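K.L.:
Build me a model from this:
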Amino acid sequence: MEKFVSWNVNGIRAILRKDFMAFFDREDADVFGVQETKCQEGQVELDLPGYHQVWSYAEKKGYSGTAVFSKKEPLQVVRKVGLPVADEEGRVCACEFEGYWFVSVYSPNSQDRLQRLPIREEWDAHLTRFLDGLAKDKPVILCGDLNVAHKPIDIDDPEKNAGHAGFTDAERDDLTRLLDSGFVDTFRYLHPTEADVYTWWSYRERARRTNAGWRLDYFLVSDALKDKVAAASCLTQVMGSDHCPVTLTLDLSAPGRS
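P.N.:
Below is the predicted model:
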């Protein structure tokens, strides 16, 4: 079994002042993906014995950023994918391992009044092409804050939030296209009808108290890994960020799809 964890930490320096290290040690993940690190090179030093650290920084200080911490050293790392919003904002951190690619991403938010929706749609199309290219080499494990609730079951009040950033038809359709290109939403694969499970809650509305949330954080895997998915969960009780961690366990020794 191999265990994977992903968490939008909403600032790595801030969460280090909370219980991040205790959580990290307790989970003992083989690979740990992080999003929204909000730091530059040299601004934080993580003491992670037994782990290799790969960071993808945004050019803008205190903004965006992704990282991957892994017990095995990556065979290669990709941070630049040829799209300004990804490359300038540190939104992709892809690591190749012996049996798979592991990709930590932080999708752009379409923002109020959908100001950034065109950039978001360009990102979605480019990300799908990028992942499809990786998948031609070996299976892909994608984790991260995709900034979209895919289905009505993935959001607390779908009627109220219809058309808002993160729940537009365009964003939801883009995620459907990514899945249709050969990927599986691991949480929904194992829990197709489980409702009221979210990964993000607004600080402004104190939404976590009433569980008025959105499921924005995912583990997607290539179809070739579908039959190896042993567990997938949203750790809704873990605090420290406005997002909660999500986990995935793969039984890579299980027979795969032919």
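
K.L.:
drop to CA atoms for contacts and neighbour counts, all remaining ones
P.N.:
Will do.

K.L.:
Report how many residues lie close to residue 42.
P.N.:
Applying other Cα atoms under 10 Å, we find 6 residues neighbouring residue 42.

K.L.:
and what of the one 10 residues further on?
P.N.:
Neighbourhood size, residue 52 [other Cα under 10 Å]: 14.

K.L.:
got the contact list for it?
P.N.:
69, 70, 71, 72, 73 (Cα atoms under 8 Å, 6 or more residues apart in numbering).

K.L.:
So the fourth one is in contact with residue 53, correct?
P.N.:
No. The pair residue 72 and residue 53 does not pass the contact test of Cα atoms under 8 Å, sitting 10.0 Å apart.

K.L.:
how about this one, so we can line them up?
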Amino acid sequence: MPKKGSKRNSDGSNENSKKKVKANNKKDPELKEAGDSNAEVVKTYPVKEYTSDGRKFNLKIVSWNVAGLRACVKKSGHEWMFESDADIICLQEIKCDAKNAPVEIKDRTDYSVHWNPGEKAGHNGVCLLSKTEPLSVKFGIPEKPEHSAEGRTITAEYDKFYLVTCYVPNSGRGLVRLEYRKTWDEDFRAYLKSLDEKKPVILCGDLNVAHEEIDLKNPKTNKKTAGFTLQERDEFKALLKQDLIDTFRKLYPDREGAYSFWTYMGGARAKNVGWRLDYFVMSQRLEKDLCDSVINADVMGSDHCPVTLLAALE
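P.N.:
Predicted coordinates:
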């Protein structure tokens, strides 16, 4: 979340710059306006339920940085989660353990619930809810225990794939954790490669990087902001070079204004001054099974919105 990386102006730019980038008013032909009052802000699109060869989805995964699970539930965010009827729900930045989690989540009987809260109370943490009990569940990067304390990842193994949900470390205000972020990225990349050698991988979560300039409102003024440094973007490129695909950009390479995070400052969400930080990345050999990768920008409850993957696994 860039808001933790550096202080930002209401236009989403770095505080050290006064430059602004004009909004691109180009209309997407598939765009549906979600109500006249929010027509230029809330963007929803027809959901594609079928693969390019006509197979209907049989797997639905939701991923959401809830910015505090208890706070999200108080805002009724959990209602959307379960109304989505997803097979798997992955949550990041939950900021609580199972003991202190809302009963609306931990007492669900239709999902098995798995927690990796991290050691520091009220910080970070991830949670995975699954209708089908995974074959195995692992926490952190198994071969790199030095990354385990912050509660960053859960890996669930299923018959046909591994699912990894992740809350990638933020490089911090003033980029004080940029070097640690590089180490994390390298170790995490190696871990995903080891999984992909066994089964296809689906990675989801807040990856704390806007990959290309199209993925944030004001790229020119954020080159030295956490989440858009050249190093972080290059590390993400290196990840994709491991025969992985960014599912959203694979389907929608030119779609603009598609963001999943908006700072609370300056009415950024109302102006759609945002960043695309939340992803579904999958093994390239699953591309044929991809139906849709959706940014649920109209769903409230956090400074991030959920993202959804639809796939038809054979």
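
K.L.:
just the helices in the stretch 51-200 of structure 2 please.
P.N.:
Secondary structure of the stretch 51-200 of structure 2, counting by DSSP state H, counting those that start in this stretch: helices at 69-74, 77-83, 103-106, 178-196.

K.L.:
Just tell me the aligned range of the longest one in structure 1.
P.N.:
So the one you mean is helix 178-196 of structure 2. The aligned range for helix 178-196 of structure 2 in structure 1 is 117-135, by TM-score structural alignment.

K.L.:
Residues contacting the matching stretch, please?
P.N.:
Stretch 117-135 of structure 1 is touched from outside by 81, 83, 85-86, 101, 107-111, 140, 165, 170-171, 174-175, 178, 181-182, 222, with contacts defined as Cα under 8 Å, 6+ apart.

K.L.:
got it, and stretch 137-148 of structure 1?
P.N.:
Outside stretch 137-148 of structure 1, the residues that touch it by Cα under 8 Å, 6+ apart are 6-8, 33-35, 99-109, 131, 134, 165-167, 171-172, 175, 215-222, 224-225.

K.L.:
quick revisit: quick one, which of residue 72 and residue 53 of structure 1 is more surrounded?
P.N.:
A side-by-side neighbour count of residue 72 of structure 1 and residue 53, using other Cα under 10 Å, places residue 53 first with 16 against 13.

K.L.:
what sits against the alignment partner in structure 2 of the more buried one?
P.N.:
Mapped onto structure 2 by TM-score structural alignment, residue 53 of structure 1 lines up with residue 113. By Cα under 8 Å, 6+ apart, residue 113 of structure 2 lies in contact with 106, 127, 128, 129, 130.

K.L.:
lining up the residues you listed with structure 1, which overlap?
P.N.:
Among those, the ones still in contact in structure 1 (both residues aligned by TM-score structural alignment, their matches' Cα atoms under 8 Å) are 127, 128, 129, 130.

K.L.:
export the residues you listed to CSV and tack on neighbour count and distance to residue 271 of structure 2?
P.N.:
Below are these laid out as CSV (neighbours: other Cα atoms under 10 Å; distance: Cα to Cα, whole Å):
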residue, neighbour count, distance to residue 271 of structure 2
127, 26, 31
128, 25, 32
129, 24, 33
130, 18, 35
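
K.L.:
In JSON lines: the residues you listed, plus distance to residue 215 of structure 2.
P.N.:
Shown next, in JSON lines, are those (distance: Cα to Cα, whole Å):
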{"residue": "127", "distance to residue 215 of structure 2": "26"}
{"residue": "128", "distance to residue 215 of structure 2": "26"}
{"residue": "129", "distance to residue 215 of structure 2": "28"}
{"residue": "130", "distance to residue 215 of structure 2": "30"}
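
K.L.:
Count residues in the vicinity of the equivalent of residue 244 of structure 2 over in structure 1, would you?
P.N.:
By TM-score structural alignment, residue 244 of structure 2 lines up with residue 183 in structure 1. Residue 183 of structure 1 has 26 neighbouring residues, counting by other Cα under 10 Å.

K.L.:
again, but for the one 5 residues further on
P.N.:
Applying other Cα under 10 Å, we find 16 other residues in the vicinity of residue 188 of structure 1.

K.L.:
Helix, strand or coil: sort out it for me.
P.N.:
helix (DSSP: H, G, I helix; E, B strand; the rest coil).

K.L.:
Quick check: the gap between it and residue 219 of structure 1.
P.N.:
10 Å (Cα to Cα, to the nearest Å).

K.L.:
residues near residue 94 of structure 2, how many?
P.N.:
Per other Cα under 10 Å, the neighbour tally for residue 94 of structure 2 reads 27.

K.L.:
Thought residue 71 was touching it, still the case?
P.N.:
No. Residue 94 of structure 2 is beyond contact range of residue 71, at 9.2 Å (criterion: Cα under 8 Å).

K.L.:
quick one on the thing from earlier: give me the subset of the contacts of residue 52 of structure 1 that lies in strands.
P.N.:
When DSSP state E is applied, these are split such that 69, 70 fall in strands.

K.L.:
about what we covered before: turn the helices of the stretch 51-200 of structure 2 into CSV, including distance to residue 297 of structure 2.
P.N.:
As requested, the helices of the stretch 51-200 of structure 2 are exported to CSV (distance: least, Cα to Cα, whole Å):
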stretch, distance to residue 297 of structure 2
helix 69-74, 15
helix 77-83, 12
helix 103-106, 22
helix 178-196, 27
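
K.L.:
Just give me how far stretch 41-50 of structure 1 sits from the chain centre.
P.N.:
Here stretch 41-50 of structure 1 is found 21 Å from its chain centre; the criterion is Cα atoms, centre = their mean, to the nearest Å.

K.L.:
so what corresponds to residue 296 of structure 2 in structure 1?
P.N.:
Looks like residue 296 of structure 2 aligns to residue 235 there (TM-score structural alignment).

K.L.:
Now the residue opposite residue 75 of structure 2 in structure 1 once aligned: closest residue in space that isn't a chain neighbour?
P.N.:
By TM-score structural alignment, residue 75 of structure 2 lines up with residue 18 in structure 1. Using Cα to Cα, 6 or more residues apart in numbering and skipping the chain neighbours, the partner closest in space to residue 18 of structure 1 is residue 240 (6.3 Å).
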